[in-house]
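J.: I'll drop the sequence and a predicted model, then ask my questions.
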Amino acid sequence: MRVATWNINSVRLRAPLLRQVVDELDPDILCLQETKTPDEHFPHEAAEALGFSHRIITGMKGYNGVAVLSRHPLTRIPDWQDWCGKGDCRHLGVAVDLPGGPLEVHNFYVPAGGDVPDREVNIKFAHKLDFVAEVTAWTAARGPVRRSVLVGDLNIAPMEHDVWSHKQMLGVVSHTPVEVEAMARWIAAGNWYDALRHFVPADQKLYTWWSYRAKDWRATDRGRRLDHIWVSQDLAGGLRRHAVLKDARDWPQTSDHVPVLMEISF
């Protein structure tokens, strides 16, 4: 089973790029974030043409939105939450119908948090922390996860080598201690396993995002690992390979995030 995640940054604008993702990664399940379109305008035809006959989406005009595209039947998990009471389409939980039993997949788009890492003066940062806290409490209430995968643009780069400069990024939203600690509590609440770091040791650089502002993003390489794939502990032994499609950052009209893949055996 190959599960991929990509913050596509407008699915209607970048629908043609989905073909390249499929050609490079051949995912069975593709989770998208920042689809930026209401459900009635989602490009179902493009997804269907790529073999994703099963789709569950939740979107809104202009921003946010998540989608799960699959080659296997899907069922939406009924205990959906309206995080922070905003109704802003940042989470989908689905059950994937597989021969050995359903696989639970959660697709998240965590708020970015604005520019100032102070909840008292920045309501966007407060929203981000509140969002993660609510998700953590929900995860703890459900108990340790099993046969589950969580993916998405979580907008937190937790480890020293998830950012280009640990020292310079400590005061920058996405790598501040309060965010890193919040993510650690979320992981602990579900006993999640960081699948990407299974393959890339913690002392090695690992990025999935490079700013549009960089004129030569490859040369400066000031990246961050904002996109994650976590698995339940019972799936950790089945991890087979990963891929970070770095070349996608050079595609015409591409996202500032790149697709990430995990292959798992059951």
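T.: Yep, it's here.
J.: Please make it C-alpha for all contacts and neighbour counts, starting now.
T.: OK.
J.: quick one: contacts for Arg14?
T.: 8, 253-254 (CA atoms under 8 Å, 6 or more residues apart in numbering).
J.: Quick check: it is in a helix.
T.: Yes: with DSSP: H, G, I helix; E, B strand; the rest coil as the criterion, Arg14 is part of a helix.
J.: now it: how far from Ala184?
T.: In this view, Arg14 and Ala184 are 33 Å apart by CA to CA, to the nearest Å.
J.: now do Val258
T.: For Val258, the distance to Ala184 - CA to CA - is 24 Å.
J.: the more surrounded of the two?
T.: Val258 (23 against 14; other CA atoms under 10 Å).
J.: alright, now check it against this:
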Amino acid sequence: MSFTLATWNINSVRLREGLVLKLLREEAPDVLCLQECKSPVDRIPLEGLNALGYTHMVARGQKGYNGVAIISRLPLVEAGAEDYASLGHARHVAARLENGVTIHNHYIPAGGDVPDRTVNEKFGQKLDYLTELRDAFHAERPSKSILVGDLNIAPREDDVWSHKQLLKVVSHTPIEVEHFNEVMDAGGWHDATRNDIPEGVLYSWWSYRARDWDTADKGRRLDHVWATADIASAGHSSRVLRNARGWEKPSDHAPVFATFDL
């Protein structure tokens, strides 16, 4: 079975329902993982999704904040949800496809503005989330799994517009990158996107603060697709749909795609 998966921080699924439907009509991924849905599950608009054939969903939600959903036109069953760092936030949900592949959808805390947990509680929460995720993978190494989401870390020098200028900016600090790599190593994960696009700058997020985001191009790769070692070689055709950042009233993130032949 071949299926295409997309991950997208939508920044309110109800506010941007039209963009979700546009993506599904024009790009037609088999599975769409959304983060920052900002909606209780029972308020996620389903009519348009169902009309396009996306009749399966697992989700965790809360009013106005966070929220993750896996929307699919392929049958799937819920495979759990964890509250890493005991934050009480809707930041993780998992689903299993009929071919046995488990998809984990994460929205890792952004971490606030100051990269110091002694003065910024949110940064500590981010590091704790990553530490618990690492420890979970040490305890039970995943197999036949894909992990996607807004992980809020740009790990490589070519994942940011200026490595030197962002070393002390949350999302690219050395301690965050260290935690990111420890999570990857603990789970035996492979970076599906960089397996396909190994060299060159690559971004999935551009700040709303930029007057002309496209020309300034001060982006970061915060959105990721990982695969466990046993299925990593089945992944291909990775891409970032950059033009979605320029749609009307867009999210500040662009969707990231990958296809798996399994």
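T.: Here it is on my side, so go on. These numbers come from a predicted model, not from an experiment.
J.: overall similarity of the pair, as a TM-score.
T.: Put the two chains on top of each other and the TM-score (TM-score structural alignment, normalised by the length of the second structure) is 0.97; 260 aligned residues with a CA RMSD of 1.0 Å.
J.: returning to that earlier point: nearest to Leu226 of the first structure among the contacts of Arg14 of the first structure?
T.: Proximity of the contacts of Arg14 of the first structure to Leu226 of the first structure was ranked by CA to CA; the top entry is Ile8 with 13.3 Å.
J.: Quick check: the closest one touching His257?
T.: Yes: using CA atoms under 8 Å, Ile8 of the first structure is in contact with His257, at 7.3 Å.
J.: And the helices in the second structure, which stretches?
T.: For the second structure, the helices defined by DSSP state H cover 17-27, 47-51, 121-139, 163-166, 174-187, 192-196, 213-216.
J.: Now distance to Gly67 of the second structure too, for the ones you listed, in JSON lines please.
T.: As requested, these are arranged in JSON lines below (distance: least, CA to CA, whole Å):
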{"stretch": "helix 17-27", "distance to Gly67 of the second structure": "15"}
{"stretch": "helix 47-51", "distance to Gly67 of the second structure": "17"}
{"stretch": "helix 121-139", "distance to Gly67 of the second structure": "16"}
{"stretch": "helix 163-166", "distance to Gly67 of the second structure": "28"}
{"stretch": "helix 174-187", "distance to Gly67 of the second structure": "21"}
{"stretch": "helix 192-196", "distance to Gly67 of the second structure": "24"}
{"stretch": "helix 213-216", "distance to Gly67 of the second structure": "26"}
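J.: Of all those, which one is nearest Gly64 of the second structure?
T.: That would be helix 17-27 among these, by CA to CA, at 15.0 Å.
J.: Would you enumerate the residues in contact with Lys86 of the first structure?
T.: Lys86 of the first structure touches nothing, counting by CA under 8 Å, 6+ apart.
J.: Roughly how far does it sit from Gln253 of the first structure?
T.: Counting by CA to CA - Lys86 of the first structure and Gln253 of the first structure are separated by 30 Å.
J.: what does Thr220 of the first structure give?
T.: 20 Å.
J.: next one: Ala219 of the first structure
T.: Distance from Ala219 of the first structure to Gln253 of the first structure, by CA to CA: 19 Å.
J.: what's the answer for Lys61 of the first structure, then?
T.: 20 Å.
J.: what do you get for Asn122 of the first structure?
T.: Relative to Gln253 of the first structure, and taking CA to CA, Asn122 of the first structure is found at 31 Å.
J.: So between the two, which is more surrounded?
T.: Neighbours per residue (other CA under 10 Å) separate Asn122 of the first structure from Gln253, with Asn122 holding more: 14 against 10.
J.: which non-adjacent residue is nearest that one?
T.: Val116 (6.2 Å; CA to CA, 6 or more residues apart in numbering).
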